[in-house]
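[1] here's my sequence, what's the structure:
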Amino acid sequence: MSLTSDPPIDPPVEPPADPPAAKEAPRGAGPDELTVVPVRHPWRWVAIAATAVLLAQFLNGLITNPGWEWDVFAQFFTAPTILKAVWITLQLTFYGTAIGFALGIVLAFMRLSASGFLRTVAYGYIWAFRSIPLIVQLLFWFNLAYLYKELTFGIPFGPAFFAFETMNLVGAMSAAVLGLALHQAAYAAEIVRGGVLAVGSGQLEAAAALGIHKFRQLRRIVLPQAMRSILPNAANEIISLFKGTSIVSVMAIGELFYQVQVVYGRNGRVVPLLMVATVWYILLTTALSVLQHYVERHYAKGAVR
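    A predicted model of the protein is given here:
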């Protein structure tokens, strides 16, 4: 008989002792124990109070001062002659803007052309029309019949096919539109050129590498991005043109400012009639600014939230 011994039993493994508790970090003072001192701006409140007092004084004088003659203002604000003058002002602004920016776009791309001759011609036009005062340009166009008795069409430096006199060709309204448009084109050209240059050249290189035609590059890549830079400056120019139409009063065109002058020349109510013109200019400029906002928001899609 053999004796067998049971395998040795390992002693029970005691679980490791819990690590000593970490010492709690000292806690900072609670929010209730902090003293919050607000930033004080005493001079800001002084400026606000002073501005409010001045504004209140101005409004009080505007309402209570009898020199403004608000009854006369209300009488002429919607008078037929004034409304007709507002319409003429809007026409001058529209035609001057449309023709000016159409020509300005052509001049802008002439300045961006690889042809040195085209760049020089465009630069010369912009230099000349920005250098000559607008009133001088208007008077030159108004006196076109004095400078050129007739215009001929035919072979350059050769025989003419037909000719016509210029006496009745350019009237006061036509001269005003022509002068405003040609003057506006010089500024519009630089606005458009600046917007096009703001578009990165790498995008055009990528489009050319993909075989996209240049006209499509311009229409789908350059112009949508350039409009974001063009629009603010273009809107400023349009508003300036709208207010600048008052200069055509030197040619006795019945736009808003000229008609106001005629009316207060008859009745002697200078201040209320000037306020009529002022309020109309403010209203129409505000409408143009609202239109600018929506057009800018349209072209900002994908660029800003």
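[2] only C-alpha atoms from now on, for both contacts and neighbour counts.
    OK.
[3] strands of the stretch 1-150 of the chain, start to end?
    150-154 (DSSP state E, counting those that start in this stretch).
[4] not counting sequence-adjacent ones, nearest residue to residue 226?
    residue 195 (4.5 Å; Cα to Cα, 6 or more residues apart in numbering).
[5] ugh, wrong one, I meant residue 95
    Excluding the flanking residues, the one nearest residue 95 by Cα to Cα, 6+ apart is residue 177, at 6.5 Å.
[6] before we move on, back to that, mind listing what's buried in the host helix or strand of the residue nearest to residue 226?
    Residue 195 is part of helix 172-197 when elements are defined by DSSP states H and E. Buried residues in helix 172-197, counting neighbours by 16 or more other Cα atoms under 10 Å, are found at 172-173, 175-196.
[7] show me what contacts the residue nearest to residue 226?
    226-230 (Cα atoms under 8 Å, 6 or more residues apart in numbering).
[8] what angle do the top helix by length along the chain and helix 172-197 make?
    For the chain, the helix that runs over the most residues, judged by DSSP state H, is helix 80-111. Angle of helix 80-111 versus helix 172-197, following axes from the mean of the first three to the mean of the last three Cα atoms, to 10 degrees, is 40 degrees.
[9] who are the packing partners of helix 80-111?
    Packing partners of helix 80-111 (3 or more Cα pairs under 8 Å, 6 or more residues apart in numbering; DSSP states H and E): helix 116-131, helix 172-197, helix 223-244, helix 256-267.
[10] now the other sequence, so there's something to compare against:
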Amino acid sequence: MQPPAGSVSLNSLTDEQLAGAKLHPRGRPGTWVAACVVTLVALQVVYSMVNNSAFGWDVVGKYLFSPQVLTGLATTILLTIASMTLASILGVVIAVSVVSRNPVLSTVAKGYIWFFRSIPLLVQIIFCYNFAALYPKILLGIPFLKTFYEVDTNQVITTLSASLIALSLNESAFMAEIVRSGLASIDHGQREAARVLGMSSWVTFRRIIMPQAMRVIIPPMGNDTIAMLKYTSLVSVIALPELLYSTQLISSRTFEVIPMLIVASVWYFVVTTILMFVQSKIETRFSRSVAT
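    The predicted structure follows:
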């Protein structure tokens, strides 16, 4: 078969001409058809939501910035930040203990991770809130010898502290696995090189190992932070007035259930978007040393 008139055979082109040739992507009409269908469906969904009075958009606008909702939002954000901070610190300690050569520390750390990853978070929250049923008083002192201080458990385990403890302990088990995977990604030769240079174990961990491990740790840690934001809604079971519980209190008074759920969803969406943006910036910061 003869090539069409005006065409050029690939065999007649030099390597330089082939390297400098401009490639034109092959047309894909199927993708444009799919895009049109998806666009029409999305527009139909948006149109139905806007024109459906059952959504109660006027009620959503009325309560979106109400003081009660904003107070619940602040509680949710503070609980997320505090829980993730404590969980991150505890997770690093547990992860280091897991890889420790000390069999006692390693076994206890692995048992801790196994325990808190096995029990549902909701159960842990309720358990922490009812901790006084097991130990009416919290004692501080030398084990089996002397007690220096004791306090009523109900004075310490409030709805806020129970939520913070449960969220932090549960998340620390998952954070420990994230940190452990980050530490395992660093070549062992870097530790040996740091030891040859006379660096202590702590300096090596702080200046060599951890900065490189953060590239592996940040993405799942960011995902866990976003998940923690939504996990805080579980503490509504013990009547802590976070975002979801605050909207539920309003809906129980006004009987506007759907609009108040939309109010909570809008704020979750806004805060999640901000967290995703911050995560992206942090990932970029720790990936600067990686060649692209």
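[11] against the second structure, where does the helix holding residue 195 of the first structure fall?
    Using TM-score structural alignment, helix 172-197 of the first structure corresponds to residues 159-184 of the second structure.
[12] average offset between the matching stretch and the first structure?
    By mean Cα distance after the TM-score superposition for the first structure, the fitted stretch 159-184 of the second structure averages 0.5 Å away from its aligned residues in the first structure.
[13] before we move on, the earlier item: need the contact list for the residue nearest to residue 95 of the first structure.
    92, 95-96.
[14] report the buried members of the residues you listed.
    Taking 16+ other Cα under 10 Å as the criterion, what is buried in these is 92, 95-96.
[15] can I get these in JSON lines including distance to residue 62 of the first structure?
    Below are these laid out as JSON lines (distance: Cα to Cα, whole Å):
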{"residue": "92", "distance to residue 62 of the first structure": "32"}
{"residue": "95", "distance to residue 62 of the first structure": "36"}
{"residue": "96", "distance to residue 62 of the first structure": "35"}
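[16] distance of the alignment partner in the first structure of residue 247 of the second structure from residue 138 of the first structure?
    Mapped onto the first structure by TM-score structural alignment, residue 247 of the second structure lines up with residue 260. Distance of residue 260 of the first structure to residue 138 of the first structure, computed by Cα to Cα, to the nearest Å: 21 Å.
[17] follow-up on the earlier one: in the second structure, which residue range corresponds to the longest helix of the first structure?
    The aligned range for helix 80-111 of the first structure is 67-98, by TM-score structural alignment.
[18] what comes up buried for that stretch?
    So for stretch 67-98 of the second structure, counting by 16+ other Cα under 10 Å, buried means 68-73, 75-77, 79-80, 82-84, 86-88, 90-92, 94-98.
[19] before we move on, what about stretch 71-78 of the first structure?
    Neighbour counts using 16+ other Cα under 10 Å place 73, 76-77 of stretch 71-78 of the first structure among the buried residues.
[20] CSV for those residues, including distance to residue 130 of the first structure?
    Shown next, in CSV, are the buried residues of stretch 71-78 of the first structure (distance: Cα to Cα, whole Å):
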residue, distance to residue 130 of the first structure
73, 37
76, 37
77, 35
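[21] would you point out which residue is most central in the second structure?
    The residue lying closest to the centre of the second structure (Cα atoms, centre = their mean) is residue 224, at 1.9 Å.
[22] what lines up with that residue in the first structure?
    Per TM-score structural alignment, residue 224 of the second structure is aligned with residue 237.
[23] go on, residue 130 of the second structure?
    In the first structure, residue 130 of the second structure lands on residue 143 (TM-score structural alignment).
[24] neighbours of the aligned residue in the second structure for residue 55 of the first structure, how many?
    By TM-score structural alignment, residue 55 of the first structure lines up with residue 42 in the second structure. Residue 42 of the second structure has 12 neighbouring residues, counting by other Cα atoms under 10 Å.
[25] so residue 96 of the first structure touches residue 184, yeah?
    Yes. Using Cα atoms under 8 Å, residue 96 of the first structure is in contact with residue 184, at 7.1 Å.
[26] overlap of the contact sets of these two?
    In contact with both residue 96 of the first structure and residue 184: residue 241, using Cα under 8 Å, 6+ apart.
[27] touching, residue 229 of the first structure and residue 199? I think so.
    No. At 9.3 Å, residue 229 of the first structure does not count as touching residue 199 under the criterion of Cα under 8 Å.
[28] returning to that earlier point: okay, the contacts of residue 195 of the first structure in JSON lines with neighbour count and distance to residue 252 of the first structure next?
    Shown next, in JSON lines, are these (neighbours: other Cα atoms under 10 Å; distance: Cα to Cα, whole Å):
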{"residue": "226", "neighbour count": "22", "distance to residue 252 of the first structure": "39"}
{"residue": "227", "neighbour count": "20", "distance to residue 252 of the first structure": "37"}
{"residue": "228", "neighbour count": "19", "distance to residue 252 of the first structure": "38"}
{"residue": "229", "neighbour count": "20", "distance to residue 252 of the first structure": "37"}
{"residue": "230", "neighbour count": "21", "distance to residue 252 of the first structure": "34"}
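[29] residue 59 of the first structure versus residue 303 of the first structure, what's the distance?
    41 Å.
[30] kindly report the same for residue 217 of the first structure.
    From residue 217 of the first structure across to residue 59 of the first structure, the span is 54 Å (Cα to Cα).
[31] of these two, which one has the most company?
    Just comparing residue 217 of the first structure and residue 59: by other Cα under 10 Å the higher neighbour count belongs to residue 217, 16 against 12.
[32] and that one? What does it align with in the second structure?
    Checking TM-score structural alignment: residue 217 of the first structure goes with residue 204.
[33] list the contacts of its match.
    Per Cα under 8 Å, 6+ apart, neighbours of residue 204 of the second structure: 191, 194-195.
[34] that one: which element?
    helix 201-204.
[35] mean offset of that helix relative to the first structure (after superposition)
    With mean Cα distance after the TM-score superposition for the first structure, helix 201-204 of the second structure averages 1.4 Å from its match.
[36] quick check: buried residues in that helix?
    Those would be residue 204, for helix 201-204 of the second structure by 16+ other Cα under 10 Å.
[37] name the helix or strand for residue 161 of the first structure, please.
    Assigned by DSSP H and E, residue 161 of the first structure belongs to strand 160-165.
[38] what comes into contact with that strand?
    Contacts of strand 160-165 of the first structure (Cα under 8 Å, 6+ apart): 145, 149-155.
[39] can you tell me which of those residues are buried?
    The neighbour-count test (16+ other Cα under 10 Å) marks residue 145 as buried among the contacts of strand 160-165 of the first structure.
[40] looking at the contacts of strand 160-165 of the first structure, which two lie furthest apart in space?
    The distance between the two most remote of these (Cα to Cα) is 22.3 Å, for 145 and 155.
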